[in-house]
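Peer 1: For reference, the sequence and a predicted model appear below.
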Amino acid sequence: MIDLDDLIALVRNYNPHTNTDLIARAYDYGARMHDGQMRQSGEPYFTHPVAVAAILTEQHLDDATIVTALLHDTIEDTKSTFGEIERLFSTEIAELVDGVTKLTNLELSSAQSKQADNFRKLFMAMSKDLRVILVKLADRLHNMRTIRSMRPEKQAQKARETMEIFAPLAGRMGMQWMREELEDLAFRVLNPEARKSIIRRFITLQRETGDLVHSITADIRTEMDKMGIDAAVYGRAKKPYSIWRKMQEKDLAFSRLSDIYGFRVICEDEADCYRILGVIHHRWKAVPGRFKDYISQPKQNGYRSIHTTVQGRDGKRVEVQIRTRQMHEVAEAGVAAHWAYREGQRVKNPFAVDPAKWIASLTERLDDEDHVAFMETVKLEMYTDQVFCFTPKGDVIQLPKGATPLDFAFAIHTRIGNSCVSAKVDGIRVPLWTRLRNGQSVEIITAEAQRPQASWIDIVTTGRAKAAIRRALREDDRSRFVRLGQELARAAFDQVSRKMTDKALRTAAKMLAVPDEVELLARIGSAELAARRVIEVLYPEVAQGHADEVTQRPVVGLPSDQTFRRAQCCQPLPGERIVGITYRGQGVMIHAIDCPALEELESQPQRWVDLHWQPGRHPPIHNVGLCMTIANDAGVLGRICTLIGEQKANISDLVIEDRKPDYYRILIEIEVRDVEHVHLAMTALEAESQVARIGRARDLGRKP
């Protein structure tokens, strides 16, 4: 969770005159009101309001909006009241929090309510102050980013609601970046196979054509330099959902789809926009019918830009957007640009629309505007298809699309699922991760000694199977977790010079809404709950004082004569948050901030050094371990090695950990530049149909 100092620093980056006392009081009040509440992921609930506030700082919003984000769930979910917030903060903030609460209480996903009516309710609720919807959109964005902790049926409901209401609303408000991210997050839930298909095709295209983004960006910059025009050029590949939607709307195959890549040219004044347009049309052939001038005819939400599509390298169509810096700020923030700060000052952007006039114009036209146009209808397969499979006796088992034999086993009975060792589909033995199809006959093979494995969680799709697997894993590991939790808790108590007693643990369990002290220790041992959290709820003054001491000691970076090494347990990469641990006579060992090995060092804070990667000051090559489960078919291992090479990553070691008739489990060590490089390699490998599972070795508990 982002702490108070970090949040204030984020605000100060764009508003040096921020009211830090107001934000600090809101942070402390929100933490106190939500104390003991937990998210479905197991995190303290207050991590959510803080994350929402952090999202809003990216849009450079005012203090009142940031404070509203910190308090947006207090009236709804705690004993807090409108009057108390008004007394402690201000009427403005109390009304904003109340407005967000009213939006939350709208039954947006009601089957009886038309989508257009839902939008009407939203606009009416936010008509007093548009900032309430900015907070609500940030709230939905964070919930979608963390949606995997929800039940599958809840994920589907929230994803549909996001696709139908919140993503189009963000687009209407000009916040295109948020719309695209919301759509892609919802797409990941609603149609994961389609999304993976787009990614696979995109990787194939990159393999065939090379890095077009880099080459075309360089071409445009060269043309700008020739004409002496000062402009920044940016290029990117469009989001998977954006590509998918165009394929559906235009009924085109991926290979025939144009403008998969988008480019922006940002300059200083309007006259340069038209000069740049002339340069681009002179250099490349314009595509007829694909030119739009939103500078002379701005969109209602304030959006201004010139759009043109040209035939770039090798005849590939690319879309180019041309705008000034001020236009770009509105294009990124939309209506939110009205409140945004720039270079430390609340400067009026001449292109930002007046929110009051904007909302008034929308509400006036709600009854007249065509609902289809207003809703920006999304053509997407929203509802999960069902598959029907048969037991050997002929009984029908209904499962969601994408279900596996393991889902089938748990659907019959938890005991069958727990003891499943393999399966036959239509008489042929198949891996447990095989996706079932309609009409197949499934036979589950069991063994009395078999117990669920942690890897099964990623294989199954049904909530029933996941819950049963987690329950079995907890039972198997409970005694080990309790013992480990005792050691971690004792170390945390010793760290603040307090004695761990059964009474203290019972009190902490009650304050943290945990059934009893044994369950508390089990959660600490399983890393569901940090031992320091127990200290924080029992001795807040002591815990805060200790945290202040630790905060004062760490430094950013290392002395020039200090040696350091990367820890092999977590293999941190540039781009990841890191921490250093000092060793006498051996320098500093660099760990990823979430490395489990750090728990053993919680009682030795004097050895911790706060570090971050410095660009250009680290070796260009780093080893990192990947653990993969692949099909045992001819040529699969060769394709894996080829894919890694195509991503410009070198294989330094390869070990086959487990060999079965139908699959291999392998550990590959590759050389990469940074965390982005390893993510690119993993994305390419994950898209390979014969790869069942892939992850960083450290995340899967493997020794690199």
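Peer 2: That came in fine, so what should we check first?
Peer 1: only C-alpha atoms for contact and neighbour calcs from this point on.
Peer 2: Fine.
Peer 1: Now do the residue nearest to F481 when sequence neighbours are not counted: how many residues are near it, please.
Peer 2: Among residues not flanking F481 along the chain, G525 sits closest, at 4.3 Å (Cα to Cα, 6 or more residues apart in numbering). G525 has 25 neighbours, counted by other Cα atoms under 10 Å.
Peer 1: need the contact list for G525.
Peer 2: Counting by Cα atoms under 8 Å, 6 or more residues apart in numbering, G525 touches R480, F481, V482, R483, L484, G485, Q486, L488.
Peer 1: ok, of the residues you listed, which one's closest to M327?
Peer 2: Nearest to M327 among those: L488, at 53.7 Å, using Cα to Cα.
Peer 1: tell me the secondary structure for the closest one?
Peer 2: Here L488 is recorded as helix under DSSP: H, G, I helix; E, B strand; the rest coil.
Peer 1: Tell me where the stretch 101-250 of the chain has helices.
Peer 2: For the stretch 101-250 of the chain, helices defined by DSSP state H, counting those that start in this stretch occupy the ranges 115-125, 131-145, 152-161, 167-172, 176-190, 192-209, 212-227, 240-250.
Peer 1: For T414, which of the ones you listed is the nearest?
Peer 2: Closest among the helices of the stretch 101-250 of the chain, once you apply Cα to Cα, is helix 152-161, at 18.4 Å.
Peer 1: Included below, for side-by-side comparison, is a second structure:
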Amino acid sequence: MLRQYELVERVKAYNPDADEAILNRAYVYTVQKHGSQKRASGDPYFSHPIEVAGLMTELKLDQETIVTALLHDTVEDTLATIGEIEDSFGSDVARLVDGVTKLSKIETLTENERAAENLRKFLLAMSEDLRVLLVKLADRLHNMRTLHYISSEEKRRRIARETMDIYAPLAERVGMYEYMREMQLLAFEQLEPEAYATITGRLAQIRGREDGQVDAIALAMKHALAEAGLSVEVWGREKHPYSIWKKMAERHVSFEQVTDIMAFRVLTDDVEDCYAALGTLHRTWQFIPGRFKDYISTPKNNGYRSLHTALIYENSMRVEVQIRTREMHRTNEFGLAAHWAYKQGGRPDGQVGWLRDLIEIVDASHDAEELLEHTKLAIYQDRIFAFTPKGALFQLPKGATAVDFAYAVHTDLGNAIVGGKINGRHMPLRTPLSNGDVVEIIKGNLSEPQLSWLGFVVTGKARAAIRRAVRARERQEVAEIGSKLFDEIAARLPTRIGKKAIQAAIKRLGYKDAEEMMFNIGSAKLSDREVMEALVPGSTSELPDDIEWPKQDRAISIKGMASGMAYHLADCCHPVPGDRIVGLRSSGRKVEVHAIDCMTLASGIDADWLDLSWGERSAGAVGRLRIILYNRPGTLAEVTSIFADNRANVVNLEMMQRDDPFGTYQIDLEVTDVAHLTRIVTALRASEAVAEAERA
């Protein structure tokens, strides 16, 4: 553990103007506040914030960040308050400490909800000042270094999983690769102990069997580059155990089949020497096609710059080589923190565009599951580069589509997309983009995001925006139903209802506007009696409690669930009124309503079963058909006329397969009940345009 004078000397070494008094006060403050508290290792608790502060000095960060590191756990784990810290250390430090402070455990929430709320607060604080992220990453790194002292295996694995899913990718996204690699290695040891032991053991064997080979290859490269007149540093290492394991899993190969175990770095004086070194290495040893990447001309979002290549060395040995300047290397290893050391008090330019996307995701996410899903999508690596027709560059995850690209440019553009051109050719929206594609987005004035897009978009930003737009559209539709019901309810009152009465009713019910009231009427959260009483107080006092209002087809009603229990009709079987149904209830989720013969029920889902039946108001649902049409002009028109004749509205129509002379379609229809759907299937089978028709 760093002593007080050692910490101060470290800061003064790179920042002679640092306020020695505030550093000393913060050191003493954290020691006094944490007092006799102990860590799982048995060390005094204050050793942790002091070590985190030490990590910050290695990155040469400003004194406010060092003080924040010393104090970051005092509010959560001691009697200290943010107000007290502000009085003693200033508003900037208090704001940073508040941002880093973890949320207290809320035992009533699920693990995902706790993680999501912690992440939500963290991201919002990070958007205000990125030093919050730097301290948090150092805090997590030191906690991972001492994770093995925790006796509970379950707790160790939970912390390791959170580190692997959230903190290591965040470290990568701000370019702090040293932190990322160490966090991944420590988490890998806890999550996959057998694989970790096997790979580290194999690496030790290779090291013993081929002692000195890495140094020999590095020396050979240095000699070849020196003969070309280049002054460089070269060193090598075995690849990261987690990186090897990931490659084994992705390629489905054994350890022996992973050929590029060794990786080398070449550091040059300037960019021109980087490309000169690349040419020399390619002339000296055979280059492996498809393995060259130029992150100097096209840097990663986090500012990472380097040339990557792979060579076949003697005896068919494959080695990876990274070539960069010394300045690039400093930035690549410590990313955002390296920038901060040279731009004190300023936000590094061009490195945090992805952060704006994360904050937009926080605002758009509906619940804990969505927030975690979208954020993980937004911060993971493996990216491609695509361009607008004017040459603007956007980085996207592998598998991204034109819809992802449109949302990356701007949310409004994503919401308006109706088509896309990839390299000048019209292509389906679900087409994955490749490196270097030029993407032109075609907009429509009346277009809206479609729920089906969630089946192929891969970015968290796109998924969050689509879900938000679909929810807003659904809310609007329910509000329109509620408006019609409101007119019918108001007509029963003995007096005409004007705008003032409606505004007064909204206020009495505690809603912010008329749309919110209409939504609650349409979704049956407000009874007819409550609406009438809000409009004209006392108007229902003479009415009997058991009065039956005229029935309205507000929504499908289902018997067998508690009043107000949320549910949705399962997408796998699309039950409609008349089907025998059953409900699946899982903790924290809506009840899923399935047809009794749904194949999903046979898959052993861990959920409670509810015996359900359709209620009296059940009229209308979406049924799904699978039809095979003859591939000739007019067949689709004939089918749609059958739907129109039978008063069925087409919700979605999708071609699933073309196999001349046939085309297979999946069609979702709004029908009243199972008898209605059966009549439509019978009519389709009688048509000469249809080869097969069945309920999906």
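Peer 2: Happy to help now that I have it. The shown structure was predicted, so the numbers you read here are calculated from the model rather than taken from an experiment.
Peer 1: Superposed, how do the two chains score by TM?
Peer 2: Here the TM-score for the pair of chains, by TM-score structural alignment, normalised by the length of structure 2, is 0.50; 373 aligned residues with a Cα RMSD of 2.9 Å.
Peer 1: will you turn the helices of the stretch 101-250 of structure 1 into a markdown table that also has distance to A692 of structure 1 and mean neighbour count?
Peer 2: As requested, those are exported to a markdown table (distance: least, Cα to Cα, whole Å; neighbours: other Cα atoms under 10 Å):
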| stretch | distance to A692 of structure 1 | mean neighbour count |
| --- | --- | --- |
| helix 115-125 | 38 | 18 |
| helix 131-145 | 23 | 21 |
| helix 152-161 | 20 | 18 |
| helix 167-172 | 31 | 22 |
| helix 176-190 | 17 | 21 |
| helix 192-209 | 13 | 16 |
| helix 212-227 | 30 | 15 |
| helix 240-250 | 21 | 16 |
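Peer 1: Compare the contacts of G525 of structure 1 and tell me which is most surrounded.
Peer 2: G485 (25 neighbours).
Peer 1: So L654 of structure 1 belongs to a strand, correct?
Peer 2: Yes. Assigned with three-state DSSP, L654 of structure 1 falls within a strand.
Peer 1: re the thing from before, from the contacts of G525 of structure 1, which land in helices?
Peer 2: Using DSSP state H, the subset of those located in helices is R480, F481, V482, R483, L484, G485, Q486, L488.
Peer 1: Trace the first one over to structure 2, please.
Peer 2: Put plainly, it is R480 of structure 1. In structure 2, nothing lines up with R480 of structure 1, judged by TM-score structural alignment.
Peer 1: who's in contact with R480 of structure 1?
Peer 2: Counting by Cα under 8 Å, 6+ apart, R480 of structure 1 has contacts G525.
Peer 1: can you pull the contacts of the residue nearest the centre of structure 1?
Peer 2: The C-alpha lying nearest the average C-alpha coordinate of structure 1 belongs to R145 (Cα atoms, centre = their mean; 3.9 Å). By Cα under 8 Å, 6+ apart, the residues touching R145 of structure 1 are L185.
Peer 1: between the ones in helices among the contacts of G525 of structure 1, which is closest to D230 of structure 1?
Peer 2: Closest to D230 of structure 1 out of these is L488 (58.0 Å), distances taken as Cα to Cα.
Peer 1: is it true that the closest one touches A531?
Peer 2: Yes. L488 of structure 1 is within contact range of A531, at 6.2 Å (criterion: Cα atoms under 8 Å).
Peer 1: Mutual contacts of the two, please.
Peer 2: I524.
Peer 1: helix, strand or coil for Q381 of structure 2?
Peer 2: Three-state assignment for Q381 of structure 2 (three-state DSSP): coil.
Peer 1: Based on its surroundings, how many neighbours for N520 of structure 2?
Peer 2: Here the number of neighbours of N520 of structure 2 (other Cα under 10 Å) works out to 18.
Peer 1: now swap in the one 10 residues further on and tell me
Peer 2: Other residues near E530 of structure 2 number 15, with proximity taken as other Cα under 10 Å.
Peer 1: just R283 of structure 2 next, same as before
Peer 2: Neighbour count for R283 of structure 2, taken as other Cα under 10 Å: 11.
Peer 1: Over to D314 of structure 1?
Peer 2: There are 7 residues near D314 of structure 1, going by other Cα under 10 Å.
Peer 1: how far away is it from F202 of structure 1?
Peer 2: For D314 of structure 1, the distance to F202 of structure 1 equals 17 Å [Cα to Cα, to the nearest Å].
Peer 1: residue contacts, M589 of structure 1?
Peer 2: F564, R565, R566, A567, G580, I581, T582, Y583.
Peer 1: In JSON lines, list those residues along with neighbour count and distance to R415 of structure 1.
Peer 2: As requested, the contacts of M589 of structure 1 are arranged in JSON lines below (neighbours: other Cα atoms under 10 Å; distance: Cα to Cα, whole Å):
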{"residue": "F564", "neighbour count": "16", "distance to R415 of structure 1": "51"}
{"residue": "R565", "neighbour count": "13", "distance to R415 of structure 1": "48"}
{"residue": "R566", "neighbour count": "18", "distance to R415 of structure 1": "44"}
{"residue": "A567", "neighbour count": "17", "distance to R415 of structure 1": "41"}
{"residue": "G580", "neighbour count": "26", "distance to R415 of structure 1": "46"}
{"residue": "I581", "neighbour count": "21", "distance to R415 of structure 1": "46"}
{"residue": "T582", "neighbour count": "16", "distance to R415 of structure 1": "49"}
{"residue": "Y583", "neighbour count": "11", "distance to R415 of structure 1": "49"}
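Peer 1: any idea how far E92 of structure 1 is from the closest residue in space to G99 of structure 1 that isn't next to it in sequence?
Peer 2: The shortest distance from G99 of structure 1 to any non-neighbouring residue, by Cα to Cα, 6+ apart, is to V132 (5.9 Å). Distance from V132 of structure 1 to E92 of structure 1, counting by Cα to Cα: 11 Å.
Peer 1: so what sits against both of those two?
Peer 2: The contact sets of V132 of structure 1 and E92 do not overlap (Cα under 8 Å, 6+ apart).
Peer 1: No further queries at this time; thank you.
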